[in-house]
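# got a sequence here, can you model it:
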Amino acid sequence: MTVLPDDGLELAGEFPDVPHEQWQRLVADVLRKTGKDVEGDAAEDALSTALEDGLRTRPLYTARDTAPAPGLPGFAPYTRGSRAEGNTNGGWDVRQCHTVPDKDAVLTDLENGVTSLWLSGIPVADLAATLDGVYLDLAPVILDAGAETAPAARELLHLYDARGVAKNAVRGNLGADPLAHEARTGASADIPAASLARLCAEEYPGLRALTVDALPYHEAGGSAAQELGTSLATAVAYLRDLTEAGLSAEQAAAQLEFRYAATADQFLTMAKLRAARRLWSRVTEVCGASGAGGQVQHAVTSSVMMTRRDPWVNMLRTTVAALAAGTAGADAVTVLPFDHALGLPDAFSRRIARNTSTVLIEESYLARVVDPAGGSWYVERLTDELAHAAWEFFQGIERDGGMATALRSGRLADDLAATWEARSKRLAHRREPVTGVSEFPHLTEKPVTRTPAPAPLSGGLPRVRRDEAFEALRARSDAHLAETGSRPRVYLAALGPASAHSARLVFAAGLFEAGGIEVVSEGSFQESGTTEACLCSSDAVYGEKAASTAEALRSEGAAHVSLAGRGEYPGIDSYVFAGCDAVGVLSAALDRLGVS
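Prediction:
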């Protein structure tokens, strides 16, 4: 290591220290101009953002925001990564998912940057044909066969043997995950996880037998802490089963690979994966399995965040999610194609998905630095707070009898449903905007169609999407268009000069279009062909013209007159404003317009 000479210069040494209290006073001065008379910590709290799990992100993080030392990459508690070199040795494993037998798609992926295969729901009889031409000693295979795990595992191992792959060269995962299968289907299955684990431990040193899949809980609406807590509870249940079957604690821990969702919330995703490694390190320490090393992670871009409308935006969402997962130290990253919510991906969407990781690794150089977020006061504090919230949720599951009991009693389903209900309200009020759906919708967009994908497993926990409430509204509008030849409409009455009405006109247009309601702002109300009108202007103009304009509109046939803004004005039936229940407002408007 090179030691630089002391030249007497100190970074920022000529600048005086600025006390945190001084910054808070400046914040308070600005907030006072907006009508908020707060000081000190209250001023800082006014700019904080509430997250799920009782967490809050503050506007400023400094050295006073302490967190436990994260350690070094490759060493316990593995917060900074399970490997000392992180992903600097060629980047993360680019793992793509295939849900139907398609040899050509598999080979195209492998020839163009994909480094491992995730086979989800491929029939056992089609495994050999799907993997025809694949160099099995070079491309790890991860199975996800649910109730067919045992026969799928036997078939895959037979393929390795038939193709002359040495047992010590086999890499991948047999995908045994009985609790995730039960979470998906509501029914238990005979998945011999312990015997598969014993086989791998004795004969296939590079092959793991079990997956701890947290996606069912994320996709049921769970929060980051709930996703982590359920993964820990699942892993602990598997450790108990494997050690009872004769494996040592270290052998059992070494058979597990964890699967998490990566979302477009970049920093929360980074904190989640870092916290997951720290929490698992604590579990293995307590169980006497520290020698198994750090948690092996497979991150998958979230299906909950994927939209069916304006699906091209999904490319941006998955890029941010993959960036977060890769820089957080995930061992493998799966980028779902942008058309994932619409059906089977085509060649173009698969290409974009695999190239997302390639660009991040090869062109953006994100794999050249180990844990680039390490040392960030914000990320370290968020990691610590999330770890504590997840540990508390995990302990609650354990107190109630463990993961299987939590699933079968309905306790876990209730917890996830409560979390999703609260989030659904934020989505409905557009406090959590969804670009292309609840914000900046594109009514004349040409629909993207795809071949239907195989039906996912069902019968257990629900699968939710952020776009579902607005998608239902848009579907009603589409059906109306198909039946009548036109969409439901609302007339926007702009009052006063452009400087007075422009902002609220744009707001109202975006709101109504999010529900599939076409806006008309040119010509007269009678020419608009609707019975619905909305006034758009400033508060000052409303005071002068709202009542008389509403009366005039009614005389022309308006059955319902709304106003963009707040207040109490004669003749106004309802108000639309930032933070209103957009789903409720739009659903009621469609009802009034006769849209079934």
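# alpha carbons only for contacts and neighbour counts from here, please
OK.
# so what touches whichever strand or helix holds residue 284?
Following DSSP states H and E, one finds residue 284 within helix 266-287. Contact with helix 266-287 is made by 76-82, 224-225, 228, 232, 236, 249, 253, 260, 262-263, 290, 292-295, 297, 320-321, 323-325, 327-330, 379-380, 382-384, 386-387, 391, as judged by Cα atoms under 8 Å, 6 or more residues apart in numbering.
# now swap in stretch 443-458 and tell me
99-100, 184-186, 309-311, 339, 342-346, 513, 516, 518.
# for it, buried residues please.
443, 457 (16 or more other Cα atoms under 10 Å).
# now do it: distance to the chain's middle.
19 Å (Cα atoms, centre = their mean, to the nearest Å).
# please generate a structure for the following sequence too, so the two can be compared:
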Amino acid sequence: MDINKMKTTSFERVGLQEWKAKAEESLKGRPIDQLYKETYEGITLKPLYTKEDIDKKQSTERHSSKRDWKVAQRVTAEDEDSLPERLSTALTRGQDTVSFTDYNGSLSKNVMEKIFTLAIKEKAPLFHIASLDSEGFSLLKEGYSRLTGVFGADPVTDMVVKDSSETMNTWIEHITYLNESAPELRTIVVDTSSLNEAGANAIQEMAYALAAGVAVIEKLKKEGWTAEQAAGKLIFNFSIGSSFFTEISKLRAFRTLWKNVAEAYELNDTEAVLSAETSVFTKSKLDPYVNMLRAGNETFSAVLGGADYIHTAPFDEVSGTTSPFSERIARNTQLILSHESHLNKVSDPAGGSYYIESLTNTLAEQAWKKFQELDGNGGLIKVLRGGTLQNDIKLVFDRRQKDVAIRKQNLIGTNVFSNLEESPAGNLSSEQKQPPHGIKRQRLSADFENLRERALSLKDKPLAGLILLGKIKQHKARADFVSGFLAAGGIGVLPSRECLTVEDAAAFTEELKADYFVICGRDEDYEAMAKEILASIKREGRQIDLAGRLSKDAMEELQEAGLDSSIYLGQNMTEKLDALLRGWEGTSNEK
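Purely as a prediction, here's the structure:
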């Protein structure tokens, strides 16, 4: 075909049925249903979306004036007196927001004054999620009217504990004053990060945010505020997880839903202001450099979803400490997306995608139903006091945790492709600060981190001997699987030479003198050799497993011959690894 003919050639229009026919052909007899996937929100994702999937449904667009976002990296300092200087340095390196963390609420008035002065001098917006009793609120009343951005607190937790308190009343008094004296400063935060870190799905997060926003507005209306005033001081903070398209759609959908709430209150300004942070829930202390990739993926979602302020957590933050290197990489992640990828020049980068538009609409519909359910049950505060939302979130978390345990969901460097050569930083089993309303912050990798810590605490490194039956091509697949499986629990392996006879296997076990062995080979090799190998090597105190699973009858026959258990695809890894480590721990205690 010459170039002129190529230019004039057009493709025939293909319909959904033709696509299905081709898909079924490529699946070679397997059902097309295999291409469908159900999310933790209960939404079935299709392999193909077309114009019909968004026909007659609302498409969500970002407002053109909000196409850019603020780089709001939360700067920390071990010595609080150095925090203003660190913030000033960050502003020279690409950050455009005076954003900081005060973990203990202990920043002195002097340091806070320097931070506020810096924000005014550099004409940079402030961003800080404070506690209700932060001294910053009273300090802001002392002549910082030119501050912009966010210095806010989330009152929901205190509202759950008690309808009214001295702390709450004082905070309301402060923000009421600031409503006039610092008109460009938002002072009320609805923070959903605790839900995300408890394992909640996107629908639960959005419904909570809507219900919390309404609860705060109603609370302040009783204190003499108008709905317009209260809504004008709100900012919604979301954690962004690893489900790329769902997280994009979550933020886009929430903007639409908040417009519905704003219109119900007859507000003039119906736009929601959103901040986003990369999720702690998805991060691991094991193989921490992988967290760079996770955070990059999550930051990209936040940008495409339309967040106004974004914090990208340093890869080592989950271990309790950060370094100048990790902080720089985190900040530069956002700078690359804006200055190199030019996403700050596009109004709604995700707009027009049939998949994302459909997912956005579906999430919005389901989250609105959940919000109405919360409202129908007496509102968010009553629901939180009753514990029903916490129970619902725990059910989702349990599903997520099980999926990680059986490798239905992979955590690179944690439950798959684990690196036994690394030296984990920080305390692997350290606990996170928990909010008092029963929404427990957790991380998906925590169970594996605990297993690895147990393995490290043993006097002798736990090792498994791999009895490799036949030539390399006959045992390699299962041997590699077992090696990766055990590495996730901090257990190393010592492979045998090719065992072509029972005697080869027996010689290896005597040479190694280990307490745990795994036989790796093909099913036919098991049928031919496994019984004799078990009879030859089984000893008191020695555990022998099989790589893979045979039929029920075959497994029972081998168990009668001395086989203890097996390691196989789809097995609950944490339960199996826990049982193995308990064996070594018992031996270690006896010693």
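# quick one: TM-score?
With the length set by TM-score structural alignment, normalised by the length of the second structure, the two chains reach a TM-score of 0.87; 556 aligned residues with a Cα RMSD of 2.9 Å.
# once aligned, what mean separation remains between the longest helix seen in the second structure and the first structure?
With secondary structure taken from DSSP state H, the second structure has its longest helix at helix 354-376. Superposing on the first structure and averaging over aligned pairs (mean Cα distance after the TM-score superposition for the first structure), helix 354-376 of the second structure comes out at 1.3 Å.
# report all helices and strands that the helix or strand just after that helix contacts.
On the C-terminal side of helix 354-376 of the second structure, the closest following helix or strand by DSSP H and E is helix 380-386. Applying 3 or more Cα pairs under 8 Å, 6 or more residues apart in numbering; DSSP states H and E, one finds that helix 380-386 of the second structure contacts helix 156-161, helix 202-221.
# most tightly surrounded among those helices?
Mean neighbour count (mean count of other Cα atoms under 10 Å) peaks for helix 202-221 among those, with a mean of 23.
# contacting residues around that helix?
Under Cα under 8 Å, 6+ apart, the answer for helix 202-221 of the second structure is 41, 155-156, 172, 190-192, 195-196, 226-227, 230-231, 234, 236, 246-247, 250, 254, 257-258, 261, 363-364, 366-368, 370-371, 374-375, 379-381, 393.
# which part of the first structure matches whatever helix or strand comes next after it?
Next helix or strand after helix 202-221 of the second structure toward the C-terminus (DSSP H and E): helix 227-232. Residues 249-254 of the first structure are matched to helix 227-232 of the second structure when aligned by TM-score structural alignment.
# show me which residues of the matching stretch are buried.
Applying 16+ other Cα under 10 Å to stretch 249-254 of the first structure flags 249, 250, 251, 252, 253, 254 as buried.
# export those to JSON lines and tack on distance to residue 113 of the first structure?
Formatted as JSON lines, those follow (distance: Cα to Cα, whole Å):
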{"residue": "249", "distance to residue 113 of the first structure": "36"}
{"residue": "250", "distance to residue 113 of the first structure": "33"}
{"residue": "251", "distance to residue 113 of the first structure": "32"}
{"residue": "252", "distance to residue 113 of the first structure": "32"}
{"residue": "253", "distance to residue 113 of the first structure": "30"}
{"residue": "254", "distance to residue 113 of the first structure": "27"}
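# picking up where we left off before, let's have the helices and strands packed on helix 380-386 of the second structure in CSV, adding distance to residue 136 of the second structure.
Below are those laid out as CSV (distance: least, Cα to Cα, whole Å):
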stretch, distance to residue 136 of the second structure
helix 156-161, 18
helix 202-221, 20
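# to residue 21 of the second structure, which of those helices lies closest?
helix 202-221 (33.5 Å; Cα to Cα).
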